[in-house]
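**Student:** Mind looking at a prediction? Sequence and model below.
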Amino acid sequence: MQSENQFIHLPILESKGITLAVKREDELHPFISGNKYRKLKYNLQEAKKENIDTLLTFGGAFSNHILATAVAGKEKSFKTIGIIRGDELRDKWHTNPTLKLAHKNGMQFKFVSREVYRTKEQEDFITDLKSEFGSFYLIPEGGTNALAIKGCEEILTDSDTDFDVVCTCVGTGGTVAGLINSAKPEQQIIGFSTLKGNFLENEIKKWVYKNNWQLNTDYHFGGYGKVTAELVEFINSFRIETGISLDPIYTGKMIFGLLDRVKNDSFVTGTNILAIHTGGLQGIAGMNMILKKKNLPLLRL
């Protein structure tokens, strides 16, 4: 399954002589969209191969990965279990649009405290989960593992070789690693981190064998899940100008950063750029609930 490239026409791009296209991975599926489709593809095949009928994974209350796993599990006849960060949600998960839809698609939840959640990769915790739930196929938080990266290596196609630069948002590093591995040697990959700090560089290096990439950490807007009025207004304006909706956690920050770098002449005239739309639009409803409580402007779909 391949997505289309939509070329973007904005005054800033024309004035700087830059070509920008957005790869519409968000249109692959309503809920298993973007990089989530790519990351789950081979993991689900492996679970079938191992004759395991239950998927278990981890995520926060608004996790795109949690919902994608639930929907993919239902479509492929798997039982699904979500280990959810934040035990305060145990009695009010039904007020959360992401969790409500994941549950509707058959996902069973286990809510744990943030302290316990930090131990999710420890052997004792996994053993306890197996004692509670029985056999399961484990998919990491965010979905990133070797099979996920294999799936993300299929995002770029032969028709994308004319692009000089390929950009993506970065959360766990799986998507950008796949792009790095599959890109042509002359292509530059830029990852826009949604997290503070440079620690993701070491995570990415675990999966890649090329040096044609960089991680930009200037546009996290305060850190993971942090959203400002400026970002919301940018996302709303971009949708009006291009017809493309962006999410505020990942793609909105990437496109904001990319266009800001264009404005500041980080790319030479004539550069052809491809930005990967990794989906995540389902989270907008939940984010608007938070924005409303903070008296910030709302995102428009």
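**Tutor:** Here it is on my side, so go on.

**Student:** For the rest of this, base every contact and every neighbour count on C-alpha atoms.
**Tutor:** Fine.

**Student:** residue boundaries of the helices in the stretch 1-150 of the chain?
**Tutor:** Along the stretch 1-150 of the chain, the stretches classed as helices by DSSP state H, counting those that start in this stretch are 11-16, 34-49, 64-75, 97-104, 114-117, 123-133, 146-152.

**Student:** tell me what the longest one is packed against?
**Tutor:** Using 3 or more Cα pairs under 8 Å, 6 or more residues apart in numbering; DSSP states H and E as the contact criterion, the secondary-structure elements in contact with helix 34-49 are helix 64-75, helix 146-152.

**Student:** Pasting the second one now:
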Amino acid sequence: MTHPELRPRPPSPLVEAADERFAAHGVRLLLKRDDLVHPELPGNKWRKLAPNLRAALDAGHGRLATFGGAYSNHLRATAAAGRLLGLETVGIVRGDELAGRPLNESLARCAADGMRLHFATRSEYRRKADPDTRDRLLAAAGAAGAYVVPEGGSNALALTGCAELGRELRGASDVVAVACGTGGTLAGLAAGLAPGQRALGVPVLAGGFLGAEIRSLQGVAFGGPAGDWTLAEGFDHGGYARVPAALDAFAADFESRHGLPVERIYVAKLLWALHALTAAGSFPRGTTVTAVITGRP
């Protein structure tokens, strides 16, 4: 029997954001309020985690282990999911220098939801894809034998959940844009959209590495390329979890205009990028753009 928390949920709301900054360029802006899809696992975190959680429960696992940085929304979502489903959770956190320090708000939420935190050295964390390194990290964290969800939740199962997001948006707009960390949401979203629609990813980290990651994920999940997608680089604002004053002010203004709480790590960068691209004429007049609101503060 499916756990009540993992039953299919109704489509999240799609609303129009009347914004003269877009309308002046002939662009219509819609917001896919995926932050409302689940009360505790908003947006792409629920869509990516749900198929993995079902697999973990079906296989009889009582413990989840996953990876993330000190401000990881994925760690927070996994910890909340564990609490809701009665599963133990272990989070392997990048940066052993954080051990013994007061927890930031994100990690404190993880701990409050029962997640056991293990801080790994940055050099070892970078090698976590290596099976031997991963096994050492899991053993050191007391998570040997746990069901492992990758960093950001992005794997083949997660992409099937994100493809459902694309199917919900078929025909709704010309371009569907989403902020990207590991690329899994974009990879699945693009696969679910209708022919003629384009998925646009806005990386929140610098480095230009996501294209290869997305192609690899789609190869594993779908057997090859799926859907039309592109990346808009250059809107990371200095790197992951960097929120300079200008970005914070832009997000606060958007909140005031539209009554929408704007999460700063991902959503603010997405909305900033869409505003900048619109102002630069990147979208032809008459284009309808949907911004996927993947999280909340």
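**Tutor:** Received, thanks. Computed from a prediction, not measured in an experiment: that's the story for all the values here.

**Student:** picking that back up, export the helices and strands packed on helix 34-49 of structure 1 to a markdown table and append columns for distance to residue 277 of structure 1.
**Tutor:** A markdown table is the format used below for those (distance: least, Cα to Cα, whole Å):
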| stretch | distance to residue 277 of structure 1 |
| --- | --- |
| helix 64-75 | 14 |
| helix 146-152 | 13 |
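
**Student:** Which residues does stretch 105-117 of structure 2 contact?
**Tutor:** With Cα atoms under 8 Å, 6 or more residues apart in numbering as the test, stretch 105-117 of structure 2 has contacts from 70-73, 75-76, 79-80, 82-83, 88-93, 141.

**Student:** likewise stretch 124-131 of structure 2?
**Tutor:** 94-95, 133-134, 137.

**Student:** Return the residues in contact with the aligned residue in structure 1 for residue 98 of structure 2.
**Tutor:** Alignment note (TM-score structural alignment): residue 98 of structure 2 maps to residue 89 of structure 1. If you count contacts by Cα under 8 Å, 6+ apart, residue 89 of structure 1 has them with residue 111.

**Student:** can you rerun that using 10 Å?
**Tutor:** Contact analysis of residue 89 of structure 1 by Cα atoms under 10 Å, 6 or more residues apart in numbering lists 61, 95-96, 99, 111-113.

**Student:** Ok, residue 69 of structure 2 next?
**Tutor:** Applying Cα under 10 Å, 6+ apart, the residues near residue 69 of structure 2 are 75, 91-95, 106-107, 119, 122, 125, 151-152, 240-241.

**Student:** how about a cut-off of 6 Å?
**Tutor:** 93-94 (Cα atoms under 6 Å, 6 or more residues apart in numbering).

**Student:** and the gap between it and residue 131 of structure 2?
**Tutor:** 20 Å (Cα to Cα, to the nearest Å).

**Student:** quick revisit: now tabulate the helices of the stretch 1-150 of structure 1 in TSV and tack on distance to residue 197 of structure 1 and mean neighbour count.
**Tutor:** TSV is the format used below for those (distance: least, Cα to Cα, whole Å; neighbours: other Cα atoms under 10 Å):
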stretch	distance to residue 197 of structure 1	mean neighbour count
helix 11-16	29	13
helix 34-49	23	21
helix 64-75	22	24
helix 97-104	28	20
helix 114-117	21	14
helix 123-133	27	12
helix 146-152	22	23
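
**Student:** Which position in structure 1 pairs with residue 112 of structure 2?
**Tutor:** Residue 112 of structure 2 maps onto residue 104 in structure 1, by TM-score structural alignment.

**Student:** repeat for residue 185 of structure 2
**Tutor:** Aligned partner of residue 185 of structure 2 by TM-score structural alignment: residue 175.

**Student:** Run a quick neighbour tally on that match.
**Tutor:** 30 (other Cα atoms under 10 Å).

**Student:** which ones are touching the residue positioned nearest the centre of structure 2?
**Tutor:** Closest to where the C-alpha atoms of structure 2 average out (Cα atoms, centre = their mean) is residue 44, at 4.9 Å. Neighbour list for residue 44 of structure 2: residue 294 [criterion: Cα under 6 Å, 6+ apart].

**Student:** Aligned counterpart of it in structure 1, please.
**Tutor:** Residue 44 of structure 2 maps onto residue 35 in structure 1, by TM-score structural alignment.

**Student:** For that match, give its distance to residue 6 of structure 1.
**Tutor:** 17 Å.

**Student:** now do residue 29 of structure 1
**Tutor:** With Cα to Cα as the criterion, residue 29 of structure 1 and residue 6 of structure 1 are 17 Å apart.

**Student:** what do you get for residue 275 of structure 1?
**Tutor:** Counting by Cα to Cα, the gap from residue 275 of structure 1 to residue 6 of structure 1 is 10 Å.

**Student:** go on, residue 111 of structure 1?
**Tutor:** 40 Å.

**Student:** of the two, who's got more company?
**Tutor:** Higher neighbour count among residue 111 of structure 1 and residue 6: residue 111, with 20 against 15, using other Cα under 10 Å.

**Student:** from what I can see that one touches residue 82, true?
**Tutor:** No: assessed by Cα atoms under 6 Å, residue 111 of structure 1 is found out of contact with residue 82, at 8.3 Å.

**Student:** Aligned against structure 2, show me the partner of residue 54 of structure 1.
**Tutor:** Matched by TM-score structural alignment, residue 54 of structure 1 corresponds to residue 63 in structure 2.

**Student:** Name the nearest residue to its match, sequence neighbours excluded.
**Tutor:** residue 88 (4.4 Å; Cα to Cα, 6 or more residues apart in numbering).

**Student:** OK, contacts around residue 194 of structure 1?
**Tutor:** 171, 220, 224.

**Student:** out of the residues you listed, which are buried?
**Tutor:** For those, a burial check counting by 16 or more other Cα atoms under 10 Å picks out 171, 220.

**Student:** In TSV, list the contacts of residue 194 of structure 1 along with secondary structure.
**Tutor:** Below are the contacts of residue 194 of structure 1 laid out as TSV (DSSP: H, G, I helix; E, B strand; the rest coil):
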residue	secondary structure
171	coil
220	coil
224	coil
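
**Student:** Format the contacts of residue 194 of structure 1 as a markdown table; extra columns: distance to residue 213 of structure 1.
**Tutor:** Listed next are the contacts of residue 194 of structure 1 as a markdown table, based on distance: Cα to Cα, whole Å:
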| residue | distance to residue 213 of structure 1 |
| --- | --- |
| 171 | 16 |
| 220 | 18 |
| 224 | 22 |
